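In: sequence first, predicted coordinates after that:
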Amino acid sequence: MSFIDPKTDFAFKRIFGSPKSKDILLSFLNALLYEGDSAIESVEIVDFNGRSLVAEENHPLTLKALLNGEQKCIFDLQFLNLQTLGQRVLYHAAKSYSQQLFDKKERKPEIKPLMAIHLTDFIMFEERESPISRFTFKEIETDFSYPNGELGLFFVELPKFQKELLELETIGDRWIYFLKNASILETIPPELAVVAEIQQAFELADVESLTHEEFALVQQQLLAIADRQNAIALGKNEGIEEGVEQGRQQGIEEGIQRGKEEGIQEGIQRGKEEGIQEGIQQGRQQGVKQGRQEGIQFGKLTIILRLLNRRFKLDAATQETIKSLSNEQLDRLAESAWDFITDSELEEWLEKQAKEE
């Protein structure tokens, strides 16, 4: 068995936002927010503008919930793949909170408490070790909570969660482990299967249950994420290199200022600054272009090899042949991979590519 990655927008919403997801949502939210107690009794996926949110990429799932049989509230549920500014998180939470006034299904809209839940595939709070963080409004000097707890933020940072299967203690631990590791599992571990709702989540994530179009969409989203992550990493490396070079250059300039007269030093300084800036600009343009192309091709190759390995268990020679394909050939292989029934068809396809070169 193989499973789609719950950290992609499509897979996350297929698992938690489909018509079959009611029990999954209840288990997941109660596990994270209420330590497994059944405080949340019912949930309903809604959109205050009358559109379905399930199919909208990069848009949170908005849920109406009933707590303890009486309190009504709103949950915003979203997975974030790439580093996000804190202001943007606050903006979306405030927007969902205020949009309750425009709920077309209620004749007299009522402002309900809102909890914005964000699951991240990156570390958002470097100063905190725990993977789970909760925020509410509090009075600064006395730590007094704002009455009614109308607006809150809840974060789960997956990179901070390091527990292995045998270390899982709570249902919340099991759900976080599922989100982080489902895409690399080949079977459903007994430690997770004991939770019926997690078993249902695995069934929705099973690659065999997808249509050709859905599988292609998952591939596209994985490639897009890999491309953006590579671009971010490349930008950070360039920034570090540029900072080191500028620091070294500054030291040289200060030495020149001490050892030569002001007029000679000023001329040398101007010439070096112009040369450095021109060199940095040219190097950055060339490096970004090359790195982005290599990053895109590496991302495609990784996904294609993972797919084909799961289906045919490729030998080393076949993997090396695939790694030698051009970017255009990898695109054609990605389009054809789903149609291969046997590994012989894959080998025939590779031999044909070699002859066409």
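Out: Happy to help now that I have it.

In: rest of the way, CA atoms for contacts and neighbours
Out: Fine.

In: what's the distance between the closest residue to Gln83 other than its chain neighbours and Phe79?
Out: Nearest non-adjacent residue to Gln83, counting by Cα to Cα, 6 or more residues apart in numbering: Phe122, 6.5 Å away. Taking Cα to Cα, to the nearest Å as the measure, Phe122 falls 11 Å from Phe79.

In: more neighbours, those two?
Out: Ranked by neighbour count (other Cα atoms under 10 Å), Phe122 and Phe79 place Phe79 first, with 23 against 16.

In: secondary structure element for that one?
Out: strand 71-80 (DSSP states H and E).

In: spell out, range by range, the helices that occur in this structure.
Out: Listed in chain order, the helices found in the chain under DSSP state H are 9-16, 22-34, 86-98, 171-181, 190-193, 196-205, 212-259, 262-312, 316-323, 327-336, 343-356.

In: just name the most buried of those helices.
Out: Highest mean neighbour count among the helices of the chain (mean count of other Cα atoms under 10 Å): helix 9-16, with a mean of 22.

In: here's the one I want to compare it with:
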Amino acid sequence: MRFISPKIDYVFKKVFGSEESKDILISFLNAIIYDGEKIIQSLTIINPYNPGQVLTLKETYLDVKAVLADGKIVVIEMQVSSMTSFGKRVVYNLAKGYANQLKVSDNYIRLKPVIAVTITDFILFEKAEKIINKFVFKEETENFKCLDEELRLVFVELPKFKKKLSELESLADKWIYFLKEASSFDEIPPSLEEVSEIELALNLANQAGMTVEELEIAQNRAMALQDERGKITFAKEEGRQEGRQEGKEEGRQDEAIALIMRLLKKRFGEIDTETITNIENLTIEELENLGEEFLDFNSITDLENWLNI
């Protein structure tokens, strides 16, 4: 057997967001949010997996969304690499999930709590040793909770997980090990197979069970993500070197602009003068955001629309 990494956004959606994923998602969320207790008994996946031909990076911002039996909303994101303003994006998705429940005339009492589960393949909290960290609103000095836990953030940092297969104990251990190591399996390990939901998840991630079209999309998606990260890393390093050589006070600004222009020209060809001027007028933070956002652009029109926001 050969398995495709569930960290790839396309495969993550297939495993946790397809019509077959209900029991998988219940088990996973109970493990991560509720320490393995069977709090969640039922849920509805409201953005079911849909294998399209074109997958943009924008879609990875919200990989799976579900409504629990008690009305709570859970939004789940798998993020492979760090990026500028990542924390703001997490908060935005959480707030959007909460605010979008109401129509103009609806009463606030209709609002249900929202939980954002974010899985990262990079270290997010350097000073925290725990793999799973959970946050709610608390008073700054007295540390008591407020807002009845209407908004919760749950983070899972995969690189912090160091256990071997023989050391797995909790249900959370097994799910995190699945996410981190599934692509290295030659067969389903007995200790994971005993959890029926993980066995099903591995069957969904099994190359043998995929259609030729699905397999091609997943493989292309993995290569595209790797290529884009490599391009950004290389371009950033080039920009840093040029900035240091120029030795200007505004070197960082020039570096960011040079990086953006190189990436855009490689992607779309020559850029018109007005667009270049608009880019040159961006702040450092805006330039860094554009450096990430441009990966979602399919045409120069998308760039122009972003600049006009």
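Out: Arrived safely. Note that the coordinates shown come from a computational prediction; the quantities given were computed from them, not determined experimentally.

In: where does the TM-score land?
Out: Aligned and superposed, the two chains score 0.72 in TM-score terms (TM-score structural alignment, normalised by the length of the second structure); 247 aligned residues with a Cα RMSD of 3.0 Å.

In: picking up where we left off before, and the strand holding Phe79 of the first structure, what's buried?
Out: Residues 72-80 are the ones in strand 71-80 of the first structure that count as buried (16 or more other Cα atoms under 10 Å).

In: farthest pair within the residues you listed?
Out: The largest separation in the buried residues of strand 71-80 of the first structure, counting by Cα to Cα, is between Lys72 and Leu80 at 26.1 Å.

In: now the residue nearest in space to the middle of the first structure. Nearest residue, chain neighbours left out?
Out: By Cα atoms, centre = their mean, the first structure has its centre lying nearest to Asn81, at 1.8 Å. Taking Cα to Cα, 6+ apart, and ignoring the residues beside it in sequence, Asn81 of the first structure has Asp121 as its nearest neighbour in space, at 5.1 Å.

In: which residues does the one you found contact?
Out: By Cα atoms under 8 Å, 6 or more residues apart in numbering, the residues touching Asp121 of the first structure are 7, 79-82, 157-159.

In: hmm, 7 Å instead?
Out: Residues in contact with Asp121 of the first structure, defined by Cα atoms under 7 Å, 6 or more residues apart in numbering, are 80-81, 157-159.

In: please list which of those residues are preserved in the second structure.
Out: Counting by both residues aligned by TM-score structural alignment, their matches' Cα atoms under 7 Å, the second structure reproduces these contacts from the contacts of Asp121 of the first structure: 80-81, 157-159.

In: could I get those as a markdown table with distance to Asn181 of the first structure?
Out: A markdown table is the format used below for these (distance: Cα to Cα, whole Å):
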| residue | distance to Asn181 of the first structure |
| --- | --- |
| Leu80 | 16 |
| Asn81 | 15 |
| Glu157 | 14 |
| Leu158 | 10 |
| Pro159 | 11 |
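
In: pick the one among those closest to Asn327 of the first structure.
Out: Asn81 (25.0 Å).

In: for the closest one, give its distance to Val288 of the first structure.
Out: 21 Å.

In: cool, and Glu356 of the first structure?
Out: Counting by Cα to Cα, the gap from Glu356 of the first structure to Val288 of the first structure is 31 Å.

In: ok, Thr187 of the first structure touching Met1?
Out: Yes - between Thr187 of the first structure and Met1 there is a contact under Cα atoms under 7 Å: 5.9 Å.
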